[in-house]
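Undergrad: Quick one: sequence and predicted model below, then my questions.
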Amino acid sequence: MISSNSRALRRCQLTTAILSTLLISGMAFAQDNTSNSGAQQGQEENKDESGNLDRIVVTGSRIKRSEVEGPSPVTVISTEQLQREGFVTVADTLRTITQNAGSSQNELNSAGGFTPNGSPINLRGLGEGRTLLLINGRRAADYPFPYNGQSNFQNFGNIPTAAVERIEILSGGASAIYGSDAVAGVVNVVLKKNYEGDIFTLRAGTSTTGGGDYTDLQWVGGKTGDNWSLTYALEYFYDEPVYAYQRDFMDSRDDNPLPPAVVGNQPASGLLILRSGVPVGSQNRITPPAGTCDRFGGEYVDWTYRAVYPATHPLAGQSYVTGSTCGYFKDVGYQTINNGNKDLSGYLYGNWQFDNGMELWSSLMAYHSKSELSGGLEFFGGPHTDGVGTRTAAFFATNPTINGNVTVQRIFTPQEVGGVEATNQKFTEKSWDFAIGLRGNFGEKFDWDLTLGRAEYSASRTRPRLDGSEVTNFFLGPNLGTAAAPRYLINLDRWYRPITPEEYRAMSSILKYEADSYVTQGNFVVSGDLFELPAGPLGIAGVIEYTKQGYELKSPAGILPTNRTVYNLTGTNGGGDRDRYAIGAEVSIPIFSMLKANLAGRFDKYNDITNVDDAKTWAAGLEFRPIESLLLRANYSTSFKAPDMHYVYNEGSGGFSTALDTFRCLSTGGTPGTASCAGATYSYSMFATSKGEPTLEEETGKSLTYGLVWDITDNLSVQADYYVVKLEGAVANLSSTFILDAEAGCRTGLTRTRQPYPFAAGSAFCQEVISRVTREPAAGEPTDRVTGIRSGPVNQSQRRVDGIDASIRYRMDTDRFGDFAFSLEWSHVLGYELQTFATDPIDRNWRDDPGNFDFRSRMRGSVGWQKGDWAANVFMTRYGSLPNWQETARVAPYFLWNANVSKKITDKASVSFFVNNIFNNFHPDDSGFNTYPFFWRGYSPIGRTVSAQFSYKFN
């Protein structure tokens, strides 16, 4: 498989062009000569005077060993590799690793969400929060704001690049070593120590498409003595926000590549008063006074809207005019697609060697960030009518010129709120991680290590938002009817004129969220050789751990589900803690000279309000070396994840979403997904609430990997591993769609396809699911209207994913042309099975399901060159194909290319030039992607960036 993909790359014209450019002009950064040695695996190669390799700790085991490869595959990215591939931050690098196949929220699509400033990863597509982040082998504090308002995760964006020595990625379950959360894998960020000298680095760049200026300033240094060392790092990073209006392919609703049939692309209604109950074929939009749209500074356009006669009408398929009003094409462009940041971070590490062989060490990492981003413009879509802040879509307008039922929409322009920047949300984040330890040895065979640590992460968020009562009163005045039948006199003078920024501020407020998390931990590790066996020493390691984790989330009172005074926005509060005690052991058994077995077991005891009292995990691995250069390996492990604390301690959250009223559709003889259930009568905005569930059980996993590592020659090595991960009991919130489908099935006895529903109406399942839907009578509608959905987290059934990871590395040293280094890494998902609930059939083809937007394959590779004072590198990352948005085919794979060139200008100074995304690619073409931003969120809209770097060594 490796050779096949290599041939495909050689045939690619882009590859040929870039390699030619590389050889001719010497573009890119220096290739580190250690990338294919033991240091390639990210380990410290401490050698004694005889040149023998000292024993080291490899991620995935606490037993020190002389071999850098073990029974489980570990991918390592050094800080030199991070830089030569063109990246500035740890998070940017991790987004390109081939195991990161799952889709996550990012700065493109989460600006209006709960965690728009966090940077999660999603290994194997098993979900955020199922990859454990370690800092120097210690658990990092959770990001304070829960992912999507639901679950905890760890942020990979607050780690200072200047302090990083290497990043180690272990894919697969590792709970037998590290405990909870290590289900999909472990990312261990190893920070610098024992550094000698000082180096200053300044890098600055920008996007060639517009916006995105950035600066990265680093100072890394250290001093060493006979029995001490001190390492320090300081970094300042700045980048400006990028808005969608700075990209011409996503700055307007008219960029939709698949306009609606017959009527074409039409703008959103900026100023809309729409009559309800008007017969099909007649005009229902109330036309504003002449010249109204021109009063809004060129933001609105005069637009005559059209609709299409439904299939049941004699004129089916033909269009008709629904009226004229002010349309808004540009409103989507006022959201950020890249956050603006001002980050200051630092790191300090020191150690002291005592005469008796003991070592005292301590480290401190700190981070302070100010960020800003925008989720776009606010809108007014109907009155805020009752005590818990429900937005009513339809009401009776008593104006003499209207005198009827209407729905309304008014999208505020940037000028009305005080400029685009006035829509920005602002984040302030602070985190620190302190650890102190003492290590030594006893009995000449055993090492011991005592570590104590504390990490804290605090974050605050502010955002402007309309007050429901104030904005309703400003445009509509008091309710002249009742909560069930609201009546308002629309203030047409205010409706049809721009408001002033002062008026906007008078009917809005700045909301402030605060969140904190922490982790306190201590562990004692003993490792060494117990005794000699005929084939070698029996290695053992034992660990005792204590960890206390906690968090607290405080959202503004006005957005809580029980007190929704803020317009069209909800949130959540929560807080709690968890104690964990653990004991674990490992043993490495040399069975004979070529075969070694590795066993590990761990017991975790929990103290919180859940029923997860304890967890037992184990792992077993084999290493077979028939010849010195070839390793055949296999590893099987069990893993678990305790329920995320916010799934347990959530005090209540909520959110609006548009969903299909499945019961209404089925009970009126329709079929979901067809024209019989189309339109606002069947799909409308609903409010769903969720609350923490202490009865949740732990998720459990099983992982299997086997493969080989072969150093074919001193300069050529290959690696290939098969993996399979199975996860059971995954926790997730019930979706509104699932609840509404189940409610309809229990009440009508039919599925969405009008087949018999598997649960009886009186069953416990049906009683529970029906109780989760609240309905109230709605005049003129076919059934009671859904007014509330009670969601919540549940343990689901199972997921299973399997695939292949492979890599090849080659070095070629020449006297005349310089030294070359080649690497290629590839991950491919062979199968993905999904079963949401035990009552559901297993979807054994989820990998190829047209609704699955996880990448089936990922690839990354580089070509490096160095000669004298010049160095160069070209980096490539390939995203595999995805379903098209219409779910009828697949879009093409997607390539990004980075290149850079470096020149050492003196013994102490060097300069580098970087071009990331050389060909200014944004996303593969999908002519059917008719939902904003008109391409999948897994692709970046930033485009090409260029930068220059200057480095100076002081000694």
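TA: Happy to help now that I have it. Residues are numbered from 1 along each chain as shown.
Undergrad: Please make it C-alpha for all contacts and neighbour counts, starting now.
TA: OK.
Undergrad: show me what contacts Thr617?
TA: Going by Cα atoms under 8 Å, 6 or more residues apart in numbering, Thr617 touches 175-176, 601-603, 637-640.
Undergrad: okay, pairing it with this:
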Amino acid sequence: MKVSVNLLAQSIRYSLLASVLSVPVSQYAFAEQETETTVEQEAEQQQTDEDIEVFQVTGSRISQTSFEGPNPVTVITGEDMARQGHITLFDALQDLSQNTGLVDTNEVGASGFTPNANVVNLRGFGPQYTLTLINGRRLANYPAAYQSNSSVVNIGTIPTAAIERVEVLTTGASAIYGSDAVSGVINVILKKDVEGTNVALTYGTGEEHGQDNYRLQLTHGIDLDQGNITLIGEYASSDYVKGGDLDDIDSAFDYPYGDPVMARGAVQIDNWAAYDYLLNPTGEPSYIDPGENGCADLPWTSYQYRSQLPEAEALGQTGGSWGHYCGFDSAKYRTLRPETEKFAFMISANHDMGGDVSGFIDLLYTQNTAETDHGHIAVNGGTVELETGANQLKVKDGNGQYLVMPDWHTLGRILPTQEIGDTAYHFDEESLSITLGIEGELGDHSWEVYFTDSRYELDTEQQALRYQETEEMFFGNYVKEQLGIKVYDGTGTHTVYDRLSPEDIRRLVGTTTTNNKTEAQMASAVITGDLFDMPAGAAQYAAVLEYVNEEFEYQPDELMTRPEGEGWWGLAGFGGFGERSRSSAGLETKLPISDYLNFGFAIRYDQYDSASSSNDGQYTPAYNVEFRPNDEWLFRASYSRSFKAPDMQAIFTRSRAFSFGTDYVSCYEQFFAGSVSPSEFVKDSLYYSQCLGSTFNAEQLPNTELENEEGTSIGLGFVYSPMPELTIKFDYYDVEIRNQVQRGDISSILIEDFHCRYGTGESAPIFGCDIVTGTEDRQGLVIRNENNNSDDPLAGGSLETVNTTAFNLASYRQTGIDSSIEYLLDVGSWGDLRFAASHTGILTTEYDALADDDQAPYSFSDNIANREPQDIVTASVSYFYENFAATLSARYMSELAPHRILPKKDENGDVLFFDQYGDTLNYQINDDGEYIIEDGYFEGQDARLVGETKRSQKRLDPFITANLVLAYSFNEGDTNVSLTVQNVFDEQAPKDDTFMATEWPWYDIYSYSGSALGREYFIQLSHQF
């Protein structure tokens, strides 16, 4: 396609600097030696060419001559990644200032839903709202539900060696790409038309943890008479990093904020003491003392004492968890980085078929194995009843309130690797994507037709405990269910303090397996070109037709699907299958209104098959304006609508598991209804914290009535480049998603059930009472047996099932500012300096859990409970001199809320209480633990009862990390060696004393992922043949 040379003149200042700065050090130095051509001379030379190279930029199918257009796009080249010290694509994308959201991390380990998937969460909307593409094409989703409820793309399958560049569009783009492009689009452009052969070897290790990384990359290009074949292979392996590899967190005794606490390797808990149902107000230890020699058969444990939690002791809420037990130091065995081994290869081939037509094929294959481990399997929750104490009544206080409490003991046991062998969670993944297509020119029009088939398979394996054998071995015979708890007679063949024999282990321990797969087929036809001439140039267009078919199949272990008592202890399965197809058509135009003004419009229609959607179809338009008053300024504005089709897992899958939680309704009705009002009960933890938990069915049903989530994106900004060496960008964004699918957690549903039944809710509900408790025509999320007329006062409540099915309920909106600056400084014979910085500042974030109610949305802005960073800044300075280059890059994340929002305290660490006017109540704690007010209107009363606390506004310190890269080329630029130091200043996560001793590794693993690894070194040697 031919374009006006004037277009290049307008854009060359924006694009030339980026291309100059992105080359490797060897190329940069070599070019400096070969020619003295200035940037201005290069621009003049290119302007003399009649045919100017044009290309597509993510966010539009109309080709252009610059990355700067009506929508903000961040470009990261493969060289940028290396220069910034990013070893993987995930590292580079996590470093984006727009990446303000949290994702599951390596530290989550085996307890996460998708512990082997790398995802990105632009703007904090969730990774499912960021569309990820390879060469502009969709991939099969990761074959497991992210956080149990959504589909995502795993960017960890993309080999770093194959990446030419990554284009990140930070606004909605459903008018171009369809569903999922709500908060942004990540488009990974892979290499093609490679010449020669390049081999690169990378070795990495940690300064403290000492565990190694290896990577071998091979890139080879074969030039043919009528085309090219590019072959790329990559092998990478990474050793385990566990808590035991790091001195600061290799033991429970490293807890920095108080008394250390080991995990409960073996424990027997007296429920009377734990729930403080004793006449003695000081209580007794809740752990039954095994004696100093009681842990002798479990040599991986030690005889330990756990103190009562200070807050429990001070508030007198419960007896708490304290006393002697067999402690297990699990910290040293827990995973911080999984062990992985990955092999990937890519083939990209093209062939000139003549007549301005060429064919192409792209193939990407990845095979990945990984494992993550906690170092043990736990047996928790088994309750046994002692004959002498059954059904006894115990007086709670002197006000005539009687509570029923059986004499129960709860047993807990950890089965570590030392006892039962392998406890790791194993992953075996394979993904394959193949694209076949042809493209060509037809006059002033370009066209492309292709078909992509993408598949992903995931097999997992882990050790688990057989349910019936666990019951028989540790708890004995099942007796009854009371208060929603399964009760046994305590005649198990082993106590929790007995070591298992090899025969016991063979009988008790088995292997669970899952086999999941996803696939996606996509056929697309695109044509672009000139529509007609206008006074300022040709009107351009792009039209697209698409057909996509997606499938998934999740096959849980067979025992996971069985009823309780016949499967695995503590494990439940998530299975299902489904298929969905859609047909789409889109049109995009760009109209040059004048030499300075361009107007763009796009519209797309997506129609999903009727079996998988309740939607008739979705239209999504987009509008944009570019105004270039001169060569230095570009002003841009955009408005677009976006949507996300209901997740296939919410439409097709059904899961059922046995869960444990607090049934507030039954607890209140059985124990408190006669003496406490519903409002007092639900507001005061002194009451509801004494409720025993219940077991019930947790069910997730498919919902084919889900509608599309719909959103809007608004952008307004400018690009200023007064000289080729300097570029400044500023963009305001406003992104919103409405009709958002919401799946409530069990605890929230049960507390809302109480509010609905008793009218005690004061804040906006999550679902609404019609959905939670149901109507005459619709079953609610909480299902009860209202005919429960048992004479047994301990039979428990009527709760049978809690349904966590998803509904369209919520809305989420964020506004903010993105800005950046790049500057290249020529320091003469000393070389060149490059400065770059980018900033994302969140102005407002609003969430409305029930968008159709009359309650105002909840605003996160300036709220202490907000755990998203308000500001992220990335900056770098690079120095180039002949064959040497060095870059120091840094990332700043603003202050976050602590793990727990605690009450305000005075200088002595005592909790402050306030009256209704906000004045401080002065109190002293007497010998009975009461907080007696010393003066004023409430003199002599307990401050905890008549006063209220206020939340502390204290935030954590900002988090700043930096990378250093040193590179040198020799052998005429064919050989390169580089040293990368990640976290060069060995920065650790900010101190947060609100973490409890049992919450290893005592920092927010989502916000500060990987910080515990400390300083790491990577050395790379590459050679071009």
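TA: Happy to help now that I have it. Note that the structure is a prediction, hence the values are computed from the model and not measured.
Undergrad: Tell me how they score on TM after superposing.
TA: Here the superposed chains carry a TM-score of 0.88, computed using TM-score structural alignment, normalised by the length of the first structure; 897 aligned residues with a Cα RMSD of 3.3 Å.
Undergrad: sorry, back to before: may I see the contacts of Thr617 of the first structure arranged in TSV, with neighbour count, distance to Arg858 of the first structure and secondary structure as well?
TA: Shown next, in TSV, are these (neighbours: other Cα atoms under 10 Å; distance: Cα to Cα, whole Å; DSSP: H, G, I helix; E, B strand; the rest coil):
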residue	neighbour count	distance to Arg858 of the first structure	secondary structure
Ser175	32	26	helix
Ala176	30	28	helix
Gly601	20	33	strand
Arg602	22	33	strand
Phe603	18	35	strand
Ser637	25	25	strand
Thr638	25	26	strand
Ser639	31	25	strand
Phe640	28	26	strand
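Undergrad: Give me the range in the second structure that the strand ranked longest in the first structure lines up against.
TA: Determined from DSSP state E, the single longest strand within the first structure is strand 508-533. Mapped onto the second structure using TM-score structural alignment, strand 508-533 of the first structure covers residues 509-534.
Undergrad: any chance you could map the helices in the first structure?
TA: 2-11, 13-25, 79-84, 90-94, 175-178, 414-417, 468-476, 492-495, 501-506, 645-649, 662-667, 736-748, 764-771 (DSSP state H).
Undergrad: what span of the second structure lines up against the second one?
TA: Under the alignment (TM-score structural alignment), helix 13-25 of the first structure falls on nothing in the second structure.
Undergrad: Okay, the residue of the first structure positioned farthest from its centre and Arg487 of the first structure: tell me how far apart.
TA: For the first structure, the residue at maximal distance from the C-alpha centroid (Cα atoms, centre = their mean) is Pro400, at 51.8 Å. From Pro400 of the first structure over to Arg487 of the first structure the distance is 13 Å, taken as Cα to Cα, to the nearest Å.
Undergrad: for Asp854 of the first structure, same thing?
TA: 48 Å.
Undergrad: quick check: longest helix of the second structure.
TA: helix 5-21.
Undergrad: ok, Ser50 of the first structure - how many residues close by?
TA: 6 (other Cα atoms under 10 Å).
Undergrad: show me what contacts the nearest residue to Ala394 of the first structure once chain neighbours are set aside?
TA: Here the nearest residue to Ala394 of the first structure in space, its sequence neighbours aside, is Thr407; by Cα to Cα, 6 or more residues apart in numbering that works out to 4.7 Å. Counting by Cα under 8 Å, 6+ apart, Thr407 of the first structure makes contact with 272-276, 381-382, 393-395.
Undergrad: In TSV: the residues you listed, plus distance to Tyr722 of the first structure.
TA: Below are the contacts of Thr407 of the first structure laid out as TSV (distance: Cα to Cα, whole Å):
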residue	distance to Tyr722 of the first structure
Leu272	57
Ile273	60
Leu274	59
Arg275	61
Ser276	59
Gly381	53
Gly382	55
Ala393	53
Ala394	57
Phe395	60
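Undergrad: Mark which of the residues you listed are buried, thanks.
TA: Buried members of those, scored by 16 or more other Cα atoms under 10 Å, are 272-275, 381-382, 394-395.
Undergrad: Any idea how many residues pack against Trp272 of the second structure?
TA: 22.
Undergrad: if we can go back for a sec, make a markdown table from the contacts of Thr617 of the first structure and add distance to Thr15 of the first structure to it.
TA: A markdown table is the format used below for the contacts of Thr617 of the first structure (distance: Cα to Cα, whole Å):
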| residue | distance to Thr15 of the first structure |
| --- | --- |
| Ser175 | 41 |
| Ala176 | 43 |
| Gly601 | 47 |
| Arg602 | 48 |
| Phe603 | 50 |
| Ser637 | 40 |
| Thr638 | 41 |
| Ser639 | 41 |
| Phe640 | 43 |
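Undergrad: Among the buried ones among the contacts of Thr407 of the first structure, which are located in strands?
TA: Those of those lying in strands (DSSP E): 272-275, 394-395.
Undergrad: Return the member of those nearest to Pro758 of the first structure.
TA: Ranked by distance to Pro758 of the first structure (Cα to Cα), those are led by Ala394 at 36.7 Å.
Undergrad: wait, what's in contact with that closest one?
TA: Neighbours of Ala394 of the first structure in contact, by Cα under 8 Å, 6+ apart: 276, 382, 405-408.
Undergrad: Show me which pair in these is furthest apart.
TA: It's Ser276 and Gly382 that sit farthest apart of the contacts of Ala394 of the first structure, by Cα to Cα, at 13.3 Å.
Undergrad: So what does Gly621 of the first structure match up with in the second structure?
TA: Using TM-score structural alignment, Gly621 of the first structure sits opposite Asn624 in the second structure.
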